[in-house]
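Asks: model this:
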Amino acid sequence: MRRLIKLDCIPKFSIDSKYKCTTCVEAKQTRSSFKSVERITEPLDIIHTDVCDLKSIPTRGGNKYFITFIDDSTRYCYVYLLKSKDEAIDKFVLYKTEVENQINKKIKVLRSDRGGEYVSPFADICAQNGIIHECTTPYSSQQNGIAERKNRTLKEMMNAMLISSGMSQDMWGEAIVSATYILNKIPFKKKDVTPYELWMGRKPSYKYLTVWGCLAKVVVPPPKVQRIGPKTVDCVFIGYAHHSSAYRFLVYDSKNPEIHNNTIMESRNASFFEEVFPCLRKELPSSSTPVDEIVHDKDQEQLEAEEVEPRRSKRQMIEKSFGPDFLTYMVEGEPQTYRDAVTSSEIPQWKETIKNEIDSILQNHTWELVDLPPGCKTLGYRWIFKRKMKADGSIDKYKARLVIKGFRQKEGVDYFDTYSPVTRITSISLVLAIAALRNLEVHQMDVKTAFLNGDLEEEIYMEQPEGFSAPGQEGKVCKLVKSLYGLKQAPKQWHQKFDQVMLNNGFKINEYDKYVYVKNTMRGYVILCLYVDDMLIVGSDDKMIKSTKDMLKARFDMKDMGLADVILGIKINRTQHGLVLSQSHYVEKILEKFNEGDTSVAQTPVDTTQHLSKNKGEGVAQLEYSRIIGSLMYLMTCTRPDLAYAVSRLSRYTSNPSSEHWKSMKRLLRYLRYTRNYGLHYGRDPAVIEGYSDAHWISDMKDSKSTSGYVFTLGGAAIVWKSSKQTLIARSTMESEFLALDKAGEEAEWLRQFVEDVPGWPKPMLAICIHCDCQSAIGRAQSAMYNGKSRHIRRRHNTIRQLLSMGVISIDYVRSKDTIADPFTKGISRELVHKSSRGMGLKPFEQVCTKENLS
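Replies: Modelled structure (predicted):
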């Protein structure tokens, strides 16, 4: 307009420069520009951080991400590799501890984006240490430009290093670390000094730097030197050792039998050939190469291929040993057949475990070779291969099992009865709680070939295993003398044999869990829990535990695993004040498998405003839904009572889930992400069993049945719990509470009878107190007569009255806000979830450790 007025195209008029046109703003509004900021800071005044996801294959150690911490003043950078984003908090604590100790200053400000890895508990740690946690504006990564540019530079350098050297993509972790090491010793634009000099206070040395990915002749360590043969091995240079004046190498070609290819070693004695890159592919023929030198006659090629026998390697196969410090991670599925195992990339490991399995079978005299009698048929077999994983996700060991095809057995002919020796999870929790109360040691043993110990009474024949046929007796079959994996009666025969051995050595069976054995002597006592082939041994005396182990080793092929670490996927952590049971690694596997893309969290497992009902339309991802429910059920049964109501509620719709059910499921997984480090903490007191019972009457008009729940604690943590839909229709709140009280009384009776056989438990037995928040239900239970018309209530009234009169239980009133059984019957608020979880002994393992360190 001003230009038109200046050119006299339109009449002159005044224009208000402060006026804003709302239409123009709505149509033309853009983001505000970002301006560079000049800051004068001291070391550790501001730390910039960011997590980078390369969306590539994992490194050799299973890392998928890396996190950087850059000091604003010196631009000195630390980098850490991560397996998952939730490890960011652990790396920050590690970084904070190191730099504050080295610089003798405190971190004041931490700047990051709004990623899920930087929310609670990351923000809580910053607040506890007085660190201001600055977050960028949503969708404005430019405000964290220093960290973003550093990550981009590192990725570009890493990509160039991999391409120029020809290294595989799983080496990107080594490349990132090396690139960071080099950038710290290069001056940045605004200053003529290096970050290393500003951070360390001395100039860096460049004499030892060399080309990444080049060939290196590394001297063989003295213990592995051969008198005849080369004194070096061919390696590829992959970086610099952390806090050590050594180089890191990847063994490329080794002629030394004790140093294996594709392993990582550190050394300072090496000769580098910086123009040779062993991993680079050979160059293709150039366009200037004559055609007649490249293209050959097809008929002649075919004739040569038919006449010349394929070349076979004469090198002797050598078993590989990567050493105790080398962690391997699963990159492919288990072999399905014997041939798959002996032709896979892990031949030495599978061959060794197959040989061990056959040796165990032969040493145990499991079969004898005979001619197949007329009219008899042989059963086939199959090899089962499995990798056993540690709690951190690395491979613990390789296992192979020779399994007979027992599904072809006929009941009444080949077997008559079958069952497995499996102790209750409640029994294991109760025994561990007792161990925490009395400060007892908990040991673990494993039977290498449990089912091979049972003696068979039936005649069963099996084919000879492939690759292990007896020379000269290939036509014979195996007549089984002892049990073999896969037989219908194998678990029963194993239990009978184990039962007999334990009873002959002075052990007694707990009458309320047949797979818990107790031995009480003048010297002390031992409690043993059997779960198929895994054993927990708790004793009051080291000599008693040792004598029990020696007895078992003399009768069975046992593996002594020392102090119990992981049992049935449950991690047992020892603290100064007791034991902590957690399944954080299992939680990580669930989240990685079913909720990988979602990084948000929820602080309650159930949305109290959402009402679920049966889906009458088409189901949504029913198979995936049922898999999540199955995974969560095992977690809830073992160590997570706070999930009981949510899992019980969602499992009702497994057959036909709707989008609303999936919405609740996603919220539960978000809560699981928020509480992934929770564990049950059993302490030294109180040394009495207490119970809490609760019920929630019908809350939905479409449903006619109530929900009941109970939980029992010992040593300050839950030992058994349950949340379930009642099978009967309750016509009032009192009736629903009474039904829940009956279920809790049934569980209390079992607990009391179980601990009666535990040595040292106070006698006479005290009644187990059950807390209930319904005074009318308590009054009904204490009343001698029942005048109601409900037959099912009358029967339960008689049962509760009998338990009260026998002194098995006692009932006490507790206010609703103080009962910890409330989350087993309905969704509750965030504060009550936190309060009830602490009441059940459920809290983060890091918090437990922190409190003990402070004390």
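Asks: CA only for contacts and neighbour counts going forward, please
Replies: Will do.
Asks: moving C-terminal of the lengthiest helix in the chain, what's the next helix or strand?
Replies: Ranked by residue count, the top helix of the chain under DSSP state H comes out as helix 733-756. Downstream of helix 733-756, the first helix or strand assigned by DSSP states H and E is strand 768-772.
Asks: Show me what that following strand is packed against.
Replies: strand 690-696, helix 733-756, strand 809-813 (3 or more C-alpha pairs under 8 Å, 6 or more residues apart in numbering; DSSP states H and E).
Asks: Make a markdown table from these and add distance to Ile354 to it.
Replies: Converted to a markdown table, these look like this (distance: least, C-alpha to C-alpha, whole Å):
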| stretch | distance to Ile354 |
| --- | --- |
| strand 690-696 | 49 |
| helix 733-756 | 41 |
| strand 809-813 | 54 |
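Asks: Of these, which is nearest Glu304?
Replies: Proximity to Glu304 (C-alpha to C-alpha) singles out helix 733-756 among the helices and strands packed on strand 768-772, at 79.0 Å.
Asks: Quick check: Ile425 vs Asp513, distance?
Replies: Separation of Ile425 from Asp513 (C-alpha to C-alpha, to the nearest Å): 11 Å.
Asks: wait, isn't Lys514 in contact with Ser420?
Replies: No: counting by C-alpha atoms under 8 Å, Lys514 stays clear of Ser420, with 11.1 Å between them.
Asks: Was I right to think Ser600 contacts Leu669?
Replies: No: judged on C-alpha under 8 Å, Ser600 makes no contact with Leu669 at a distance of 9.6 Å.
Asks: got the buried residues for the longest helix of the chain?
Replies: Within helix 733-756, the residues that count as buried by 16 or more other C-alpha atoms under 10 Å are 733-745, 747-748, 751-756.
Asks: Likewise for stretch 721-737?
Replies: Under the neighbour-count criterion of 16+ other C-alpha under 10 Å, stretch 721-737 has 721-726, 729-730, 733-737 buried.
Asks: Which of these sits closest to Lys217?
Replies: Of these, the one sitting nearest to Lys217 (C-alpha to C-alpha) turns out to be Trp721, at 62.3 Å.
Asks: Proceed likewise with the subsequent sequence, for comparison:
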Amino acid sequence: MQDIPSTYTQAAKSTHWQQAMQAEYQALQQQQTWTLVPPPPNKKILGCKWTYKKKTLPNGQLDRYKARLVALGYDQQYGVNYTETFSPVAKMTTIRILLTIALNRNWKTTQLDVSNAFLHGDLHEEVYMRQPPGFIDPKAPQSVCKLQKSLYGLKQAPRQWFDKLTQFLQTQGFRFSRSDPSLLILNTNNAQIFLLIYVDDILITGNNEELIQILLSALQSKFALKQLGEISLFLGIQIIKHPTGLFLSQRHYAERLLQDAGLLDSKPASTPISPKTKQAQADDPPFHDPTLYRRLAGSIQYLSITRPDIAFAANQICQHMHHPTNTDHQAIKRLLRYIKGTISYGLPIKAGDLNLRSYTDADWASDTTDRKSISGFCTFLGPTLVSWTVKKQVTVAKSSTEAEYRALSAATSDVIWIRRLTEELGVAQPEPTIIYCDNISAIALAKNPVFHARTKHIEIDYQFIRQHIHNGNIQLNHISSTDQIADIFTKSFTPARFHDLRRKLTIQDQNC
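Replies: Below is the predicted model of the structure:
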């Protein structure tokens, strides 16, 4: 966006950015984030800087100016001023499943935001930081900040905040989900409450609105919590109410992406990737701006959260980020022109039955550089697409059957995890989940031990799938290649075939 400063000197010239910095500094003081002390000898003193962002409403209009003080955590040393850093965040599949179940049960899904979330985390290590630009204490200009609370930019900041929040939630009766550690569950007196955490963005839903309000009051007494009402914009994803359910869209994000690439006025393409696979050229010159390529590729990958129709093309593009060529850049432009023509498309969430079904496919030895195969699979919860994956297989498959079987094994793992998650959410799957595969040999291999001696190199996958068939968790059904939805995740197609698969994937225009 324009007029967003990159330095304190630039920001200090604008009144609204000065006010934003002042508000952030006051919040830091109220939280008693640090105390000023003389610089300690033989201790690393971290730097800090201000970052600036314009916060927008779901319709793209300006909401407010946001300034944030960030510690320069890249100077931290493991074992000295930080140790563990891992902090879980909600899986996108979990978010889609939770929204689907809430829609089917007519539950309200409330969105929460915690102001200065990382400032709530307690620090256990000694961390020192220079005073923030523009806010140096005139009485102690040489002093440094000894951090008492966590701060944005510190390596351990996300973990400390997550621990602080979840410890409090456990005192309120919540327990961690076994399937997704960012999901917390409260079951008490016929009440079911689910709370999902993605850093400082939180979703809460359940069948007892009165109990939810009591819990929110308890949270507000402990943290600087804002109730944003019913979910409408979460992690940059618009959640739009439709007569038939919800619609997930990243239209504004896609528009900014096209603007960044200079393709807002480009001619739309009918498919995200050319149906004709181009062979790698040894003399293909490197793209002149690999940083731009990587930035666009990363943005496209995030856009695929609501656009599984571009997942295969995004996967192909991201495989060349280490050394992009001009041909790779043309592939990005082709994909962006497809996005331009389908900018209002997204993922619907509809009410219906809550039975799981999955589709899996593989394209054998499709990568001409190393002859590895591409796996693709997707899973529906009733009429709603909740999970999908495109991935190049780790090892070279010796046959199409082996490639399909490895894809089938990966899909089985995903299905077993989703079955466990839905059971915790109160939607148990009493019947085996049907996985549709278009390879007869792969299905026969899973059911017939006669093939076992000839396929020792995939024995683990073989035993894994056989076990879950025997336990009644999955059931393998054959499907024709024409009806195989997962085809869209493994290869490129002509416009007619691609549009047919996209329709079966349920991706549609927001206005439909």
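Asks: neighbour-wise, which of Ser600 and Leu669 of the first structure wins?
Replies: Each of Ser600 of the first structure and Leu669 has its neighbours counted (other C-alpha atoms under 10 Å); Leu669 has more, 24 against 15.
Asks: Need the counterpart of that one in the second structure.
Replies: Under the alignment by TM-score structural alignment, Leu669 of the first structure pairs with Leu336 in the second structure.
Asks: Map Gly236 of the second structure across to the first structure for me.
Replies: Aligning on TM-score structural alignment places Gly236 of the second structure opposite Gly569 in the first structure.
Asks: Hmm, Ser582 and that match touching each other?
Replies: No: the criterion here is C-alpha under 8 Å, and Gly569 of the first structure misses it with Ser582 at 9.0 Å.
Asks: Between those two, which is the more surrounded one?
Replies: Ser582 (28 against 18).
Asks: what sits against that one?
Replies: Contacts for Ser582 of the first structure (C-alpha atoms under 8 Å, 6 or more residues apart in numbering) come out as 570-573, 639, 677-680, 845.
Asks: Out of those, who's the most crowded?
Replies: Leu680 leads the contacts of Ser582 of the first structure on contacts (other C-alpha under 10 Å) with 29 neighbours.
Asks: Give me the packing partners of the host helix or strand of that residue, helices and strands only.
Replies: Assessed by DSSP H and E, Leu680 of the first structure sits inside strand 678-682. Contact partners of strand 678-682 of the first structure among helices and strands, from 3+ C-alpha pairs under 8 Å, 6+ apart: helix 425-438, strand 578-582, strand 717-725, strand 842-844.
Asks: Contacts for that strand next, please.
Replies: If you take C-alpha under 8 Å, 6+ apart as the criterion, strand 678-682 of the first structure is touched by 433, 436-437, 578-584, 639-640, 714-718, 840-845.
Asks: Over which residues of the second structure does stretch 304-322 of the first structure lie when aligned?
Replies: So stretch 304-322 of the first structure is aligned with nothing, judged by TM-score structural alignment.
Asks: same check, this time on stretch 273-281 of the first structure
Replies: Against the second structure, stretch 273-281 of the first structure falls on no residues (TM-score structural alignment).
Asks: cool, stretch 99-115 of the first structure as well?
Replies: Taking TM-score structural alignment, stretch 99-115 of the first structure hits no residues over in the second structure.
Asks: Stretch 538-551 of the first structure now?
Replies: Going by TM-score structural alignment: stretch 538-551 of the first structure matches residues 205-218.
Asks: can you check stretch 53-73 of the first structure too?
Replies: Against the second structure, stretch 53-73 of the first structure falls on no residues (TM-score structural alignment).
Asks: Dump the buried residues of stretch 721-737 of the first structure into CSV; add distance to Glu352 of the first structure as well.
Replies: Formatted as CSV, those follow (distance: C-alpha to C-alpha, whole Å):
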residue, distance to Glu352 of the first structure
Trp721, 44
Lys722, 44
Ser723, 46
Ser724, 48
Lys725, 50
Gln726, 53
Ile729, 60
Ala730, 61
Thr733, 63
Met734, 64
Glu735, 62
Ser736, 59
Glu737, 59
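Asks: count of neighbours near the residue nearest to Phe312 of the second structure when sequence neighbours are not counted?
Replies: Computed as C-alpha to C-alpha, 6 or more residues apart in numbering, the closest residue to Phe312 of the second structure that is not its neighbour in sequence is Phe489, at 5.0 Å. Phe489 of the second structure has 28 neighbours, counted by other C-alpha under 10 Å.
Asks: do you know how far Phe489 of the second structure is from Phe377 of the second structure?
Replies: From Phe489 of the second structure over to Phe377 of the second structure (counting by C-alpha to C-alpha), the distance is 7 Å.
Asks: what do the two both touch?
Replies: Contacts common to Phe489 of the second structure and Phe377, judged by C-alpha under 8 Å, 6+ apart, are 389-390.
Asks: Next up, the contacts around the residue nearest the centre of the second structure.
Replies: Geometric centre of the second structure, nearest residue: Met92, 5.0 Å, by C-alpha atoms, centre = their mean. Going by C-alpha under 8 Å, 6+ apart, Met92 of the second structure touches Ile305.
Asks: Need the counterpart of it in the first structure.
Replies: That one, Met92 of the second structure, aligns with Ile425 by TM-score structural alignment.
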